[in-house]
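S.K.: Predicted coordinates and the sequence they were generated for:
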Amino acid sequence: MRRGGVEGEFCWFSIFFEKEKTSTPNTSSFQFHSQALSMLTSTMLLWATERRNYVTPIRSVSWCFRHGSQFGFIGKERLAKAQLIRLSKQSALMMVPTCLEIFGAGRFWDEFHANVLSADQGQFFSRLGCLMLRQCRMEVDQLCDMLCKSPSLTMVELVDLMFLDEEVVGRLAALFDNLSIIGLTVSSMETKLLDVLLPAVMLNLEILNFVGNEPFRMSDLVSMRTGLILPCVQLLSLCSFHCDVTPVNEFFFSTLMKYFPNLTTLFVDWSVLTPAVCFDQQAQEALQGIGWLHEQPRMVVTCLLIYSPDEETKTAVKLIDQYLTDQLKLRHRLVEFSYQDQSPANFSLILIGKLTDGRAERLTEVIAGSRITQPDLRHWRYVLQNVPGFWKPDLTMQFGGLNEDEVQVCAGAAIKQQHAAALAETCLHTVVNSNNVTT
């Protein structure tokens, strides 16, 4: 594997040229350029993370298909340090994915599928364990073919997909029947679609994640056909969830337990409980409901994530913390952290329950330690089962098309955006410190 970027390209051409001069000194200029062009079209530029070390074998690989301007992320998570590399198509196909994300319009996946993948795709999908489809369009036949060739698939994310209808979901459900899907992420979805999708996974599903631009509605959950429960779900994540049928109180949590009777781990974004971060009657009723939840024998930990960027919200968090201690007598921990390096804390994490349990410790590691405010299935698998390979793969590669000029320009823009964001956060930190000194 050779390092890419402009410098890497010059190095590559130099090596090729020296080889040509040595082996075929009489080769015409036309032949040389033809062979160089042929070799160039058999390679591609990829945005790849730097490996933690180069002595251990590569066991886990994440592939991401997204626009070059969005390089540097998978899901909502920032990637570690990465750079453009040049890789032959043949070598790229040897990097069999354990996790595959398609984000955005989907044209980059289409381009990769048509121009890079060979007719025999079984090997490429043979170790795929996690499939993340976010805000993308995809040919249904192509998706079903991928599922058929992915015997190891255990986690699927279907987030903000416009092509999901009864026919499509019916085809997916039939394929899920032949897989052991233990993790599922869905965004807002009609009840009639849930009635088809959930029975296909109910006997294996351990992780259910509600997320998306449009919140999942409680009314769609309670309107599911009578008797449909998910008895194996242990971890429930409410990142984007709208309780439109009942106040968030004890009845809300007892309703959740009706559908997820073996729940042990609950993640809730505070916006699900109350529209604003404040300590009012609605907040107290929600906290009382959590108190009831932790009277249930199977419950291990509840995690509340609160966006608290200013003094008003930080004061509300302190009152919530005090209420949990003085009134509800719940064992809990408050952790404040910043989403950016060298910036004031702007998030608060409250863990309630059995704090020495490994799940509570891993929740703290993922959310506060790694500053991931919207975890996906890769993180939840780690939290629940201590399986780190999907979250921390040995290698992550991002593909933004075969047009190398476009990829380089977009990748450069992505780097500038990251630097600008970091600079803005640093400036904000300086201003806040100056204000604190002044006051």
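M.R.: All right, it came through fine. As the structure is a prediction and not an experimental result, all values here were calculated from the model.

S.K.: use CA for all of it now, contacts and neighbours both
M.R.: Fine.

S.K.: Please, which helix or strand holds the residue nearest to residue 191 when sequence neighbours are not counted?
M.R.: Excluding the flanking residues, the one nearest residue 191 by C-alpha to C-alpha, 6 or more residues apart in numbering is residue 220, at 5.0 Å. In the assignment (DSSP states H and E), residue 220 maps to helix 218-222.

S.K.: Next up, a structure to set beside the first:
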Amino acid sequence: MSFVSRRLAAFSTAIILLGVSGSGASAQRKYDPGATDTEIKIGNIMPYSGPASAYGVIGRTEAAFFRKVNAEGGINGRKINFISYDDAYSPPKAVEQARKLVESDGVLLIFGSLGTPSNTAIQKYMNTKKVPQLFISTGATKWNDPQNFPWTMGWQPNYQNEARIYAKYILKEKPNARIAVLYQDDDYGKDYLRGLMDGLGDSAASKIVVKDAYEVAEPTIDSHIVKMKSLGADVFVDITTPKFAAQAIRKAAEIGWRPLHLLNIVSSSIGAVIKPAGLENAQNIISVAYLMDPLDPQWKDDPGMKAFDEFLAKDFPGGDRADSFVVTGYNMAQTLVQVLKQCGDNLTRENVMKQAAGLKDFRTANLLPGIKINTSQIDFAPIKQVRLRRFKGDRWELFGPLLSAEIGG
């Protein structure tokens, strides 16, 4: 072969190799339905109407946060297309909306959907379809079950252990307590109840004078509150959603019942629950927290709180600073953005779950000091610690150390 022929052959080989490496680079981009070079399609289901509509602001906050992300260039150059539907806190409607998001809209994943009953209704469908049901907005213990439901992951501390914390507090502060429990008659309420019973242990039978269940279709729970007072209860464990929590606080004050009142975190929003119930009626209520309260002056100069206030001013001016559900949506959305950033150009559903199960010491803007998000292939419980707090004046006051919200913690 002549010198010229050898040069031509070498040049041809170089061109071929360049073509192979170029196609290899593009091949590194992996997509499932809902992801392209320019877009990531995210589904969401919220109770914008119905008995739990107070939670709808979580979805509106997330939508505002994703608009902010898009305005800043998106995630790895891709814009988020956030599709959020109303299920009115109805499990059959949630199933309908999940099918629509997966089969018609073709989302990459469903994120942050609210409610234990709704998420229970779609869990098997999501796992059969192998579509991530990610960072759902409910603390039911069942979401941390990667062996049986590898496509489902919660976000907030679990309900059973929150209730165990209340049980320990009761045993310490009121050893002779006469406890009344009001709970929603579904998986959400029963999860809390189970944790409370476990935490009280052998004393549960003697200390609990009434366990009263209510249905979400009930217009009011006033009669339950009257019954609890009549039975001489001096501790009230309040496992209700916002509408009913506000009613319970108001009615207890109206009839002069002043028990030690322990209120589950999902109904502890000042803007959505405490203010409607009357600040004066909510004094000394006990709850827990894992996120900073924007009304607590100790966070005034915190960089994360300043960022939150800037978000409200610029991106979500309609958001109520006193509504803790706004803070919740803001921090949940940040967690999803972190996972999508970690996915890089591998936007498959399998990789989304892999990255969600690989968060290490991640902190969103408003987690309480000392709380970090950690997950693994065998640990689908991102947030595991809380602090106790007491309502005083017009705000919550934290007290005590960080408490474990892990099973057995």
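M.R.: On my side now, so go ahead. Quick caveat: nothing in here was measured; it's all calculated off a predicted structure.

S.K.: TM-score for these two?
M.R.: Overlay of the two chains. TM-score (TM-score structural alignment, normalised by the length of structure 2): 0.33; 224 aligned residues with a C-alpha RMSD of 6.9 Å.

S.K.: What are the buried residues along the helix holding residue 220 of structure 1?
M.R.: Buried residues in helix 218-222 of structure 1, counted by 16 or more other C-alpha atoms under 10 Å: 218, 220, 221, 222.

S.K.: Distance-wise, check the second one relative to residue 271 of structure 1.
M.R.: When you say that, I think you mean residue 220 of structure 1. 19 Å (C-alpha to C-alpha, to the nearest Å).

S.K.: The last one now?
M.R.: Relative to residue 271 of structure 1, residue 222 of structure 1 is positioned 20 Å away (criterion: C-alpha to C-alpha).

S.K.: With residue 201 of structure 1 instead?
M.R.: Separation of residue 201 of structure 1 from residue 271 of structure 1 (C-alpha to C-alpha) stands at 28 Å.

S.K.: Which of these two has more residues huddled nearby?
M.R.: Counted by other C-alpha atoms under 10 Å, residue 201 of structure 1 and residue 271 do not tie: residue 201 has more neighbours, with 22 against 18.

S.K.: Isn't that one up against residue 174?
M.R.: No: using C-alpha atoms under 8 Å, residue 201 of structure 1 makes no contact with residue 174, being 10.1 Å away.

S.K.: Please, where are all the strands along the stretch 151-300 of structure 2?
M.R.: Using DSSP state E, counting those that start in this stretch, the strands of the stretch 151-300 of structure 2 run over residues 179-184, 208-214, 235-239, 260-263, 286-289.

S.K.: just the angle between the second one and strand 179-184, please?
M.R.: For strand 208-214 of structure 2 against strand 179-184, the angle between stretch directions is 10 degrees (axes from the mean of the first three to the mean of the last three C-alpha atoms, to 10 degrees).

S.K.: so what secondary structure elements neighbour strand 208-214 of structure 2?
M.R.: Here strand 208-214 of structure 2 touches strand 179-184, going by 3 or more C-alpha pairs under 8 Å, 6 or more residues apart in numbering; DSSP states H and E.

S.K.: what do you get for the fourth one?
M.R.: With contacts defined as 3+ C-alpha pairs under 8 Å, 6+ apart, strand 260-263 of structure 2 has these neighbours: strand 235-239, strand 286-289.

S.K.: Please identify which of those strands is closest to residue 249 of structure 2.
M.R.: For residue 249 of structure 2, the closest of those is strand 235-239, at 9.4 Å, according to C-alpha to C-alpha.
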